[in-house]
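Q: Mind folding the following:
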Amino acid sequence: MHTFTWAEFDLLARSEGGPDLVRRLRTADRSRRLLLLRDIIDKVAAAPSLSGPLPSPERAWDLLVLAQETDPAALDEVLTHPYTGSWAGHTTRLLRQLTTDPRPLWVHIGHIYSLAAAAAVRARVGNFRTSVPVWRGDVTLPTLGLVQLGDAPECETAELHSSGGRIEIRTGDRVVVLPADPAADAPGWQGIRTAELGTGRRRFSVRLDDVDPYRGLFGPMAPDRLRPEDLATWRALLGEAWELIDRLLPGFADALPAGLDTIVPRPPFPFRLPSASSGEAFGSALISRPEDPVTLAAALVHEFQHIRLGGLLQVVRLHNDDRTERLYAPWRDDPRPLGGVVHGIYAFFAVAEFYRALGAEQPDDVLAAFEYAHWRYQVVRTLETVHADEALTEPGRRFLAHVAERAEAWRHDEILAIAEHWSDLIAADHHAGWRLRHLRPAPEAIELIVGGWLRGEPGPAIEDVGTTLTTEADGDWANARADLLRVRLGDDGARRAQAVWREVPGATEADFALVDGRGEDSVEAYRTELRSDPDEPTALIGLGLALRVTGDEAAAAVLLERPEVVRAVLRGIRGRSAPEPATEDVARWLSAAW
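A: Presented below is the predicted three-dimensional model:
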């Protein structure tokens, strides 16, 4: 039984508590994994055919026990490995027929043999022999690396034999011998590479795992080996990112190594740094290769928060099981359930803290000031939205109250005016785009408004026009303006934005003019886009932003605060075969009683 005192709970809510609390979360997760592992074995024992060509998984359990007797720390290394958790979750869902997978079920069940073999190798168990599953010629030894047996049937078994310090994997006439140092590559063997970070007491190793099949979020992934030059880039960027975290956020730097020890390196994503983690894979994050160490540092603290909270949720309920996608989250383009919003608050709290510290150290860094202003506003705004949500438990309310208490210190920080300006605009951009695509105004109300326009009546009050939330987006959305702005506010931003804006996914000439400070040009460019496609979401919201920048507050307010009403009215007018009005004319008309 794993329990935490309220004092320890409060420390975690405040993103405090150091590495010991994180290790205890990991220990609790280890217990959960053992229960799942044992449950998988028991289910297979009741239906032996599930093992396929492999022996009963009880034999793998016996090897795990032997590894524990020989070197308990070696077994722990395998059991607490992030992808032991994701394997246990995925295989459990397969057994319960909650998901599907192209690999035969016995291959997933048989992964327990791979776990046992890896633990025995790590524990230096003298002589042992075990079967392991092979998928498309690959045998995984979690935490160690990948055996590649070459051309093979889609799935088969192999024998792993350890004798006198020699470890070989054999099937038929194909044999691979592990090198003395498993981290090194050898013929038929790809070891798990690491990045050595930090100095002194904060020195630790981070795995760069590009081979484990269970390193993905939603199911197995094929190996995707980093090229040597990419590996060197990752190591350099991680070293610089860690130096920033160590210097700027020493409290996070103390705790993070206990909770984030494995990174799945993903290819670069233009002008963004996508990252993700899973509650089942405690200790791991998927991160796209960044352009610079600053954004990587922010991603590391962000994913560490997700991991820390995911561990806490294994021992305490912060909200009920309401999974309705009903809430606005400023870091997502779709409606989110309460649990996802709570996770986002906690993760972006850390991002705001990072940029707050960076801005304090570099007060003339406009991009850092923007990132702090933006995430400070979004976290506080979202806290205010959900703090009284009925789906929160008492611990959940207590948790968010502590986050809000920490965030209260932000209110008195002075931020560069230009950063505040762009933060407000980008926040309005995203929220308006979300409303436009996910809120449907009441048809009867829109019909009355359209009739009033056609009869030349004064604009109606629209405050009370009801809406219905839907998860099906009405139109596409690109966060191109936010991506462009980050380029524009960065080093040598004016020149670089001019050079690369066409490469930003979804960006238009109107978007570039807006972030380049050419408000009138952007108004005209968005008008041109809307004449071509009057229904286009990003152009409709872009026009609202451009009108705000150029001082047309009345039309901008309606376009940004009730865009779903404006678009529905425009559609209604077009549906009556009436002359096509200018978007801002309808917005100004609607603003008369706003």
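Q: CA only for contacts and neighbour counts going forward, please
A: Noted.
Q: Tell me the gap between the lengthiest helix in the chain and the middle of its chain.
A: In the chain, with assignment by DSSP state H, the single longest helix is helix 18-46. Relative to its parent chain, helix 18-46 has a centroid offset of 23 Å by C-alpha atoms, centre = their mean, to the nearest Å.
Q: quick one: buried residues of the helix or strand following it?
A: Per DSSP states H and E, helix 18-46 leads on to helix 58-70 as the next helix or strand towards the C-terminus. By neighbour count with 16 or more other C-alpha atoms under 10 Å, helix 58-70 contains the buried residues Glu58, Ala60, Trp61, Leu63, Leu64, Val65, Leu66, Ala67, Gln68, Thr70.
Q: With respect to Ala258, which of the residues you listed is nearest?
A: For the buried residues of helix 58-70, the minimum distance to Ala258 (C-alpha to C-alpha) is 21.6 Å, reached by Gln68.
Q: what about Val206, which SS state?
A: What DSSP: H, G, I helix; E, B strand; the rest coil gives for Val206 is strand.
Q: doesn't Thr262 make contact with it?
A: Yes - assessed by C-alpha atoms under 8 Å, Val206 is found in contact with Thr262 at 5.4 Å.
Q: Compare those two and say which is more crowded by neighbours.
A: Legend: neighbour count by other C-alpha atoms under 10 Å for Val206 and Thr262, higher for Thr262 (25 against 18).
Q: Tell me, how many residues neighbour Phe269?
A: Phe269, neighbours per other C-alpha under 10 Å, totals 13.
Q: related to what we said a few turns ago, got a markdown table for the buried residues of helix 58-70, with distance to Arg96 too?
A: Output for the buried residues of helix 58-70, formatted as a markdown table (distance: C-alpha to C-alpha, whole Å):
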| residue | distance to Arg96 |
| --- | --- |
| Glu58 | 20 |
| Ala60 | 22 |
| Trp61 | 21 |
| Leu63 | 26 |
| Leu64 | 25 |
| Val65 | 27 |
| Leu66 | 30 |
| Ala67 | 29 |
| Gln68 | 29 |
| Thr70 | 34 |
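Q: Check the offset of the helix or strand harbouring Ser131 from the chain's centre.
A: Using DSSP H and E, Ser131 falls within strand 128-135. In terms of C-alpha atoms, centre = their mean, the centre of strand 128-135 is found 34 Å from the chain centre.
Q: one more to line up against the first:
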Amino acid sequence: MSPPLPDHALRRLGRTEGDPGTLHALARDQDTRRLLLVRALLDAAEDAPATLCPPRALDRLRQDWTLLETAERADRNAVRAVLLHPLTGPWAQRCLRGLATPATDAPASGSGLRADLDHLSALAAAAAIRSATAFTTRLTAHDGLLSLPTLGALRTPSGPVELAFGRDELTLRHATWRAPLAVHVHHDATTGAADPRWLPVLALPPVRPGAAPVPLDDVDPYRTDDSGLRHHGLRAAPHLDDHERKAWAESWSRVPSLLRMGGEHRLTETAVLLRCLVPLGRPPGSGPAGGSAAHCSATRREAFGAVLSSRPADPARFAATLVHELQHTKLSALAALAPLHHEDATPRHFAPWRPDPRPFDGLLQGAYSHLALADHWQRLALGARRVTHRDLAWTEHARCREQVGAVLPVLAGSAALTREGRVLVDEMIALYHRLDDCPPPAGHSARAEAYVATAKVIWQQRNGPRHPRESP
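A: As a prediction, the model looks like this:
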């Protein structure tokens, strides 16, 4: 893996920033881990008992690996675009868990695992298409959908689908169809077809020149699997219709300028770290029309570079969602490279942004992301021209800053911080105090203080008997 980061890089990360070199170092480390994970999957399949990975399935995995190697010789970057796609991570982790199933449980898990292992065929086919490598193969559609990661998906009856790719056209055939379906593959790996059964992945424009387009991936079958979202009443959005796609694209078009208002570093971290957006359904309480500010978003440690989000109510909240979630991406990547603490995972801490007790790591993650939001909203407030925009920004800044101030003493007082963790937290505290140089109007501060005080009273009523009261 990559060597530890120098202190000057840690200090910049502690200020919720990060120069391009540091961000690329975090991304390279995550990429190395992903490639090792995919290779470990193949090794685990080789070692698995036949009850989990029958000889026929193992032979297919080897064929898929050969196609990946052929495609990589043609275009290494094209193959990496597929293997390093964020949603390949949850799939690989799921397969490894399945291959590690105890022998006594193998019959119950075998069919699901084999469907998961089939997905390597789709990954290999997508990599070959992106690298302009001609091939023919047969893939299996599951649950009425055949996904080609990063490219799109095919609505089709479950069962085998014949694929043939040459030059810039993919031809698909199914036993129940009267005629094959043709998909055109453009030079930038976007796809299009006249047939509505083909569901292309929408590519949002880069946030700045030289950056990569951002896929809005609403078809990958592993985009929310095993993510824990259902515990909170959340779910992946179904395939977006033209109206929804247009709404996402229109909102996205204003995001780069808003990120730049929050500081050039916000644009940089988005350009380096954001690799795909996964649309979520509207959260409970958002209303049937989805017009309220109710919103949900998340990241997944095993899906580096993905931000899962319902469509924000406006571009300002879209930009803030990226600021918020990419801090989790950044901090998780840093913690994988250099552990930040040795606290246990007991959920016992008060966090003003959550109704439930949080473990120390969750407290650190939340404080870090809310500190970045406080900084971002303050910059927007100072640069806003319209009164309504300025008022919204000061409101959000004051709330986030007050929330961070409520938990910083717990972080600072932990004796379990590593040296790297101490550097990080000290810089977080320094940034928190620097925000005082431009305080919000008094009314915003008073409302934020009341908000956090009320949240703490409610939290103590719910959790106080089981969880000791936190220090102020």
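Q: so what number do they get for TM-score?
A: Here the superposed chains carry a TM-score of 0.86, computed using TM-score structural alignment, normalised by the length of structure 2; 439 aligned residues with a C-alpha RMSD of 2.7 Å.
Q: The stretch 351-472 of structure 2: helices as residue ranges?
A: Remark: helices assigned in the stretch 351-472 of structure 2 by DSSP state H, counting those that start in this stretch are 360-383, 387-412, 419-434, 442-463.
Q: Mean neighbour count for these - can I get that in JSON lines?
A: Output for these, formatted as JSON lines (neighbours: other C-alpha atoms under 10 Å):
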{"stretch": "helix 360-383", "mean neighbour count": "23"}
{"stretch": "helix 387-412", "mean neighbour count": "20"}
{"stretch": "helix 419-434", "mean neighbour count": "18"}
{"stretch": "helix 442-463", "mean neighbour count": "16"}
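Q: In a markdown table: the ones you listed, plus distance to Ala236 of structure 2.
A: Listed next are those as a markdown table, based on distance: least, C-alpha to C-alpha, whole Å:
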| stretch | distance to Ala236 of structure 2 |
| --- | --- |
| helix 360-383 | 23 |
| helix 387-412 | 27 |
| helix 419-434 | 33 |
| helix 442-463 | 29 |
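Q: Of those helices, which is nearest Pro315 of structure 2?
A: Per C-alpha to C-alpha, nearest to Pro315 of structure 2 of the helices of the stretch 351-472 of structure 2: helix 387-412, 11.4 Å.
Q: ok, His2 of structure 1 to Gln314 of structure 1 distance?
A: As judged by C-alpha to C-alpha, to the nearest Å, His2 of structure 1 and Gln314 of structure 1 stand 10 Å apart.
Q: Thr199 of structure 1 now?
A: Thr199 of structure 1 is 32 Å from Gln314 of structure 1, by C-alpha to C-alpha.
Q: and what of Asp413 of structure 1?
A: Using C-alpha to C-alpha, we find Asp413 of structure 1 at a distance of 35 Å from Gln314 of structure 1.
Q: swap in Tyr372 of structure 1?
A: 31 Å.
Q: So which of Thr199 and Gln314 of structure 1 has more stuff around it?
A: Gln314 (16 against 10).
Q: Give the aligned equivalent of that one in structure 2.
A: Matched to structure 2 by TM-score structural alignment, Gln314 of structure 1 sits across from Ala336.
Q: what residue of structure 2 matches up with Gly283 of structure 1?
A: Match for Gly283 of structure 1 (TM-score structural alignment): Gly305.
Q: Show the contacting residues for that match.
A: When contacts are counted by C-alpha atoms under 8 Å, 6 or more residues apart in numbering, Gly305 of structure 2 touches His85, Pro86, Leu273, Leu274, Arg275, Cys276, Thr329.
Q: Then Arg358 of structure 2?
A: Thr346, Pro347, Arg348, His349, Phe350, Ala351.
Q: Check these for burial and list the buried ones.
A: For these, buried by 16+ other C-alpha under 10 Å: Arg348, His349, Phe350, Ala351.
Q: Checking the match of Gln314 of structure 1 next. Helix, strand or coil?
A: Going by three-state DSSP: Ala336 of structure 2 is helix.
Q: The aligned partner of Arg332 of structure 1 in structure 2: how many residues sit nearby?
A: Taking TM-score structural alignment for the superposition, Arg332 of structure 1 sits opposite Arg354 in structure 2. Residues contacting Arg354 of structure 2 under the criterion other C-alpha under 10 Å number 12.
Q: can you give me the strands in structure 1?
A: 128-135, 138-141, 145-148, 155-163, 166-171, 174-177, 189-191, 193-197, 204-208, 262-266, 275-276, 284-288, 439-441, 467-469 (DSSP state E).
Q: Any idea how far apart the tips of stretch 246-266 of structure 1 sit?
A: Stretch 246-266 of structure 1: ends 24 Å apart by C-alpha to C-alpha.
Q: Where does it end up in structure 2?
A: Going by TM-score structural alignment: stretch 246-266 of structure 1 matches residues 260-280.
Q: Could you give the separation of that stretch from the chain centroid?
A: How far stretch 260-280 of structure 2 lies from its chain's middle: 12 Å, per C-alpha atoms, centre = their mean.
Q: With Ala453 of structure 2 as the reference, measure out to the equivalent of Trp434 of structure 1 over in structure 2.
A: Mapped onto structure 2 by TM-score structural alignment, Trp434 of structure 1 lines up with Trp459. As defined by C-alpha to C-alpha, Trp459 of structure 2 lies at a distance of 10 Å from Ala453 of structure 2.
Q: same deal with Leu216 of structure 2?
A: Distance of Leu216 of structure 2 to Ala453 of structure 2, given as C-alpha to C-alpha: 38 Å.
Q: ok, now Val404 of structure 2?
A: Val404 of structure 2 is 13 Å from Ala453 of structure 2, by C-alpha to C-alpha.
Q: try Trp248 of structure 2
A: Taken as C-alpha to C-alpha, the span from Trp248 of structure 2 to Ala453 of structure 2 is 36 Å.
Q: cool, and Arg94 of structure 2?
A: 41 Å.
Q: next one: Gly89 of structure 2
A: Distance of Gly89 of structure 2 to Ala453 of structure 2, computed by C-alpha to C-alpha: 40 Å.
Q: Also Ala393 of structure 2?
A: 21 Å.
Q: before we move on, what about Ser2 of structure 2?
A: Distance from Ser2 of structure 2 to Ala453 of structure 2, by C-alpha to C-alpha: 43 Å.
Q: Kindly report the same for Arg358 of structure 2.
A: On the measure of C-alpha to C-alpha, Arg358 of structure 2 and Ala453 of structure 2 end up 17 Å apart.
Q: Also Gln378 of structure 2?
A: On the measure of C-alpha to C-alpha, Gln378 of structure 2 and Ala453 of structure 2 end up 22 Å apart.
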